[in-house]
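In: model this:
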Amino acid sequence: MRVLHIITGLGVGGAEQQLRLMLRHLPTDSDVVALTNAGTVAQGIAADGIRVTDLGMSGNRDLAALPRLVRIIRAGRYDVVHTHLYRACLYGRIAARMAGVRAVVATEHSLGDSQMEGRPLTAGVRALYLAGERLGRVTVAVSPAVGARLHRWGVPRQRIRVVPNGIEVERFRFDPASRAHTRRHLRLPDGAFVVGGVGRLAAGKRFDVLLRAAAQLPDDVVVVLVGSGPEEPELRRLADRLGLGGRVRFVGESTHEESRGQGADVPDLPSLLSAMDALASPSPEEAFGLALVEGLASGLPVLYASCPAVEGLDAAERSGAAYCPSDPDSFARALHGLRGDVPPHREAPAAVRHYSISRSAGQLMDVYASVAPGPTLEVTPR
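Out: Sure thing, here's the model as predicted:
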């Protein structure tokens, strides 16, 4: 089965890294098109042996990109076109139809109650999204919460399939040696209680809440923020105003694997998680909560204001995860309760096995088979 994945960009981000990981576990002949910003993740996908094309779109209204995309789809003779992220879903669905491909799947990675990929959900955004959605066959939601939002918008239930994000569980297993090395690399004080925040440094992630919470805690509490984004300058200024200058580390973007060349001074994400003592997500509106699942796989206690991946599990399976309202006082109290209670050996809760990437790949292959009837390769979930 030949599948073309179309994604808005391939810089470091959750949807982008999820695509790379999924491609490794799908038994398909796949190519990838990035509409713009074929960055770090594109390089990794190409290194994995998958062809990546940068369409070079100059902006949301670069309509000249559409015929170029149609030509790529026709030339590739793809059985399925799979789109990811808002702009790619719109252009990709239209191009696939123009190219004569009817087996069109889209994954909705980032739909919240009030925003999508950081853009406010205005009536215009919603109308354009629904118009494009009708050109596809199936819309994949990364969590039941996203599926419910899609249905409230007007997407018929029979067109929605839930395929959760996945991780390589063993890749995130706690590593004491990596912990020691990474803490030295980040120049963390001996005995520091390290609270991590992982994600795009954007307003919706509310990392300002985490900084304000840390300002209420003893001096041995250090915050490590992993990611980049438009809010980084303001977060740095806030840290200075709160007197946290020496207690915050802005690590920058981190991939799931050891980096080489440019950016190689940033440890990979599993190493950074091993170096932490707790992971916090003050964002009140998440589509899945992949970073928190990765934290749980590393044996970390996690605090969240919103995490459909955890909220969808039975209470008995939520070991290590706790809800916390998205305000500084609540996060300060919760983190104070965790401080000093770090186990010498960390084990991942059984719940993370729900999110094995192999299992998710198998579910996605079922989706492909439903839209492109014919012989398909099987994936055996691990």
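In: going forward, measure contacts and count neighbours with C-alpha atoms only.
Out: Fine.
In: quick one: the helices in this protein?
Out: Applying DSSP state H to the chain gives helices spanning 14-25, 40-47, 65-76, 86-98, 123-133, 144-153, 176-185, 207-214, 232-241, 269-275, 290-297, 308-311, 328-338, 357-371.
In: wait, which of these is closest to Ile160?
Out: helix 144-153 (6.5 Å; Cα to Cα).
In: chain center to the closest one: distance?
Out: The chain centre lies 18 Å from the centre of helix 144-153; the measure is Cα atoms, centre = their mean, to the nearest Å.
In: buried stuff in that helix?
Out: Neighbour counts over helix 144-153 (16 or more other Cα atoms under 10 Å) mark Pro144, Ala145, Val146, Gly147, Arg149, Leu150 as buried.
In: residues making contact with it?
Out: 108, 111-113, 126, 140-141, 157, 160-162, 287, 308, 312 (Cα atoms under 8 Å, 6 or more residues apart in numbering).
In: okay if I get those as CSV plus neighbour count and distance to Tyr91?
Out: Shown next, in CSV, are the contacts of helix 144-153 (neighbours: other Cα atoms under 10 Å; distance: Cα to Cα, whole Å):
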residue, neighbour count, distance to Tyr91
Glu108, 24, 15
Leu111, 25, 18
Gly112, 20, 21
Asp113, 15, 23
Arg126, 15, 15
Val140, 25, 17
Ala141, 26, 19
Arg157, 14, 23
Ile160, 22, 20
Arg161, 19, 21
Val162, 20, 23
Ala287, 25, 22
Pro308, 19, 28
Gly312, 14, 32
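In: let's see this one next to it:
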Amino acid sequence: MKIALIATHATPIPAHKGDPTDSESLYLCHLARNLAALGHRVTIHTRCTDPQTSERTRMGRSVVVAPIVAGPRRPLREQEYIEHTGTFARRLTEQLRADPPDIIHAFGWSSGLAALAAVRDLERDIPVVQTFHSLNVSEQRVGLPANPQRVRLEAALAHHAKAVLVNSADQRFELARMGVPRSRVCIVPFGVDTDQFTVEGAAHGPWQRRRSAAGRPLRIIAVARLDPLGGVDTLIRTMARLPDGELLIVGDPAPEHLAIDPNAQRLERHAKEAGVNDQVTLTGAVTRRDLARMLRSADVFVSTAFYDPYGSAVLEAMACGLPVVARAVGGITGAMLDGTTGVLLRSAHPSTLAHVLRQLAADTTQRTAYGIAGADRAASRFTWARVAAETERIYQKLLPTTPELPLASGNGA
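Out: Below is the predicted model:
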């Protein structure tokens, strides 16, 4: 099968190299490589953000990244996508005409808009699959800016696509409210690289020690955006109730830019005001390899994000054998099993969170049980190989079936 993956806002090459990147790019990178491992030929069509080159790049056996120059060669802001989608769609049509795929899979509303326009111009009946990892109606519920035009486009794309893929039951519910039949919406979760994120392996250099024993401080780790939506302010207030705990916060920007980042500055002031600045460390963005090592050095993973459509960091923590304490939002609710792989919280008030963490600090047996269950769940349900296999099955259902040819007949003379 020849598969065209369309993502106007993803950068899979850094993800392929293990550099810090966004969840959408990670998804695209791992899905493409694992579809190729199943015997398919995959081309990723992305908007070019590299000011130096727009050449096609091989990302592994049977996977090619084909950048499209459409607008400035830099990441775009949300409001800029619509301005350059028409150019992207025209040039995408040229690429698809030169190498027609069997199926097209678009990620996000701007990619879906370009994909449908390209198929119309090709005048060929190529099935289009649409993935939404985040919907604006969901984002509005947590205070992110409303985008009425995007809401209308997402509803239209969901109705026109042959199949719609989402990460969580929450997103399927939102689409049902838009009138999209549940039968056409498939939940395909985010995955985790269980070769890299695993219980076995070294801890990270500056934090070499492994899981704490009795009498040692509880090491808490969070992988979060540093703006208020990431919920890190709540974690810092929680640390005032855990005088023997230490907190590592992993997230953008790069370490060398932390000193001038407004959100990092705000959090550092907050930690000083709470009297916990010696308990809290902002690490900045780290490579995938270093993140796995940092997770293995910790005792518990915490997420207090107000919105997390992917749940990727929770899955990576589970794969490394960490118990997880998390606010029940987005993709996290499907990743975790409350009371089995950790604790899901409906609200993450500092007093409630501190109570749960104190219980875990005092009960190494419970932490170990959560960690074992989490690692087992990650390896059995959320590998990228399984994500790719589930996606492949959806593709195959949409492809036209070739009628079986009648057997040749004769008398054998």
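In: returning to that earlier point: minimum distance to Ser254 of the first structure: which of the helices of the first structure has it?
Out: helix 269-275 (5.7 Å).
In: name the helices or strands packed onto that closest one?
Out: helix 176-185 (3 or more Cα pairs under 8 Å, 6 or more residues apart in numbering; DSSP states H and E).
In: if I look at Leu322 of the second structure, how far off is Val302 of the second structure?
Out: Distance of Leu322 of the second structure to Val302 of the second structure, given as Cα to Cα, to the nearest Å: 10 Å.
In: will you turn the helices of the first structure into a markdown table that also has distance to Asp220 of the first structure?
Out: Putting these into a markdown table (distance: least, Cα to Cα, whole Å) gives the following:
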| stretch | distance to Asp220 of the first structure |
| --- | --- |
| helix 14-25 | 30 |
| helix 40-47 | 34 |
| helix 65-76 | 52 |
| helix 86-98 | 42 |
| helix 123-133 | 45 |
| helix 144-153 | 37 |
| helix 176-185 | 14 |
| helix 207-214 | 10 |
| helix 232-241 | 15 |
| helix 269-275 | 15 |
| helix 290-297 | 21 |
| helix 308-311 | 29 |
| helix 328-338 | 11 |
| helix 357-371 | 36 |
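In: now the end-to-end length of stretch 180-194 of the first structure.
Out: 13 Å.
In: ok, now stretch 162-177 of the first structure?
Out: 37 Å.
In: buried ones in it?
Out: Buried residues in stretch 162-177 of the first structure (16+ other Cα under 10 Å): 162-169, 171-175.
In: how about stretch 276-293 of the second structure?
Out: Across stretch 276-293 of the second structure, burial judged by 16+ other Cα under 10 Å covers 276-277, 279-286, 288, 290-293.
In: now, the most widely separated pair of the residues you listed?
Out: Maximum distance among those (Cα to Cα): 27.8 Å, for Val276 and Arg288.
In: is the spatially closest residue to Gly339 of the second structure that is not a sequence neighbour in a helix, a strand, or coil?
Out: Closest residue in space to Gly339 of the second structure, ignoring its immediate chain neighbours: Tyr370 at 7.9 Å, by Cα to Cα, 6 or more residues apart in numbering. Here Tyr370 of the second structure is recorded as helix under DSSP: H, G, I helix; E, B strand; the rest coil.
In: so Tyr370 of the second structure versus Val192 of the second structure, what's the distance?
Out: Separation of Tyr370 of the second structure from Val192 of the second structure (Cα to Cα) stands at 18 Å.
In: one more: His30 of the second structure?
Out: As judged by Cα to Cα, His30 of the second structure and Val192 of the second structure stand 9 Å apart.
In: between those two, which contacts overlap?
Out: Trp384.
In: now do Gly374 of the second structure against Thr198 of the second structure, distance only.
Out: Taking Cα to Cα, one finds Gly374 of the second structure at 11 Å from Thr198 of the second structure.
In: can you list residues touching both of these two?
Out: The contact sets of Gly374 of the second structure and Thr198 overlap at Ala319, Gly321 (Cα under 8 Å, 6+ apart).
In: aligned counterpart of Leu157 of the second structure in the first structure, please.
Out: By TM-score structural alignment, Leu157 of the second structure lines up with Gly132 in the first structure.
In: can you count the residues close to the residue nearest to its match when sequence neighbours are not counted?
Out: Leaving aside its sequence neighbours, Gly132 of the first structure sits nearest to Leu90 (Cα to Cα, 6+ apart; 5.3 Å). By other Cα atoms under 10 Å, 22 other residues sit near Leu90 of the first structure.
In: so what's Leu90 of the first structure up against?
Out: Counting by Cα under 8 Å, 6+ apart, Leu90 of the first structure has contacts Tyr129, Gly132, Glu133.
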